[in-house]
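1. Turn this into a model:
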Amino acid sequence: MPRIDAPTVVEHRAAQRRALLDAAHALLSETPDRPPGLGEVAAKAGLARSSAYHYFRSREDLLSAVVEDMFPRWNDKIVEAMAGADDPIWAYVEANLQLVADGEHAIVGALATLTPQTFRDSRIMEMHDSLVLPLVEALRLRGVSDPKLTAKLINSLVHTGTELIESGCSMDEVRSAVREVLA
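-> Predicted structure coming up:
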């Protein structure tokens, strides 16, 4: 009988699943171009390989779950940055660029290559699209006449900044250039 490390079985299972997701994320951070296997993820999480199969049917299932887990975490970081900012629009841009500089986007990019079917899933597409909603709301509150269009334009700067950072430009260079354009 496996040892239960939580007050309830439900909490134990949630903690085990969380440990596997965190381990997969950590391994992908180290080598985003090489997807870890379930055994490797289980070992990193301190679990038996067979335990991983209680939570995920395959490596692809695990990687899809990592993608699904990353979007809300990314969004939470953006919303948190915007909440206390004097300029929530700039906070949105800067937080996104910082997440890219921290390597989070590289993981998503690698996962898009490794599990392209995940990114065609309507729930994942909806999560991705919702990342811009805090920016649209900040623009609306500022009185911008077409906040959705303006958000698309600002996101084009974020996407270009992403490409520049991932191709080797420094975060400071990109931040300065984007700030100049937005000013």
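2. CA atoms for contacts and neighbours, from now on please.
-> OK.
3. How many residues are close by the closest residue to residue 95 other than its chain neighbours?
-> Counting by Cα to Cα, 6 or more residues apart in numbering, residue 95 lies nearest to residue 78, which is 5.8 Å off, once chain neighbours are set aside. Residues lying near residue 78 (other Cα atoms under 10 Å) number 23.
4. Second input sequence below; structure requested for side-by-side comparison:
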Amino acid sequence: MPKINAETVAEHRDQVQRRVFDSFASLMGERSFDAISMAQIAAGAGLGRTSIYHHFPDKEAVVVAFASHETERYLHELRAELDAVVDPVERMHVYIRHQLTAGEQFHMGLGMQLVGVLSPAAVQQVREHVVAVEDVLRDLLVSGAASGAFSVPDVGAAMSLVHACLAPRHVPAEQVERFILRALTTDERRPE
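-> Predicted coordinates:
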């Protein structure tokens, strides 16, 4: 029987899961998904080679659980920041800043890298987490347009364009933010 290193079994599972996620993220930073084995993930998490299977049946299960964990953490922080702001333009500022800064500490950029190697079911499960982030942007755009702060004739197109602008990491954040807000805001709310 495995040794429990926490007050409860649930706490132990949470600790093991965090170590597995940290190991997985570290390995993904060094190599491709195909080049990672469950044994390597287990070793990085301080688990025995076979004990990882008590927590995850395979690498796909690790990816899906990792995506869920990362998205929940990311959305929790983003929503906490958004809840403190009422003005639609300032809320979009918060979203953009959060995407540009906090996005670097999360590992949500793995999606495109994994599409070709995961099963369709796993891709769909990971996609559901991306949709949760997209829903926040959709709500910001719709409520901003309803308030008259934004001019958004096509919400879907605006979402794609905003996320495309947020993707390059070599452009200074303040330029990205200014560009997006100038594109979205109505003339009377447009920043200089």
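5. Just give me the match in structure 1 for residue 112 of structure 2.
-> Structural alignment (TM-score structural alignment) places residue 112 of structure 2 against residue 109 in structure 1.
6. Share the number of residues neighbouring that match, please.
-> By other Cα under 10 Å, 14 other residues sit near residue 109 of structure 1.
7. hmm, back to that, and the residue nearest to residue 95 of structure 1, how far is that from residue 171 of structure 1?
-> From residue 78 of structure 1 across to residue 171 of structure 1, the span is 17 Å (Cα to Cα, to the nearest Å).
8. for residue 25 of structure 1, same thing?
-> 23 Å.
9. And residue 115 of structure 1, by the same measure?
-> Relative to residue 171 of structure 1, residue 115 of structure 1 is positioned 28 Å away (criterion: Cα to Cα).
10. swap in residue 44 of structure 1?
-> Separation of residue 44 of structure 1 from residue 171 of structure 1 (Cα to Cα): 31 Å.
11. now do residue 163 of structure 1
-> On the measure of Cα to Cα, residue 163 of structure 1 and residue 171 of structure 1 end up 11 Å apart.
12. and residue 44 and residue 171 of structure 1? which has more neighbours close in?
-> The neighbour comparison of residue 44 of structure 1 against residue 171 (other Cα under 10 Å) goes to residue 171, with 20 against 17.
13. so the more buried one sits right up against residue 101, yeah?
-> Yes. Shown here, residue 171 of structure 1 and residue 101 form a contact pair, counting by Cα atoms under 8 Å, at 6.5 Å.
14. who touches both of the two?
-> Common contacts of residue 171 of structure 1 and residue 101 (Cα atoms under 8 Å, 6 or more residues apart in numbering): residue 165.
15. Now for residue 74 of structure 1: which residues touch it?
-> Taking Cα under 8 Å, 6+ apart, we find residue 74 of structure 1 in contact with residue 99.
16. With that, I have no additional questions.
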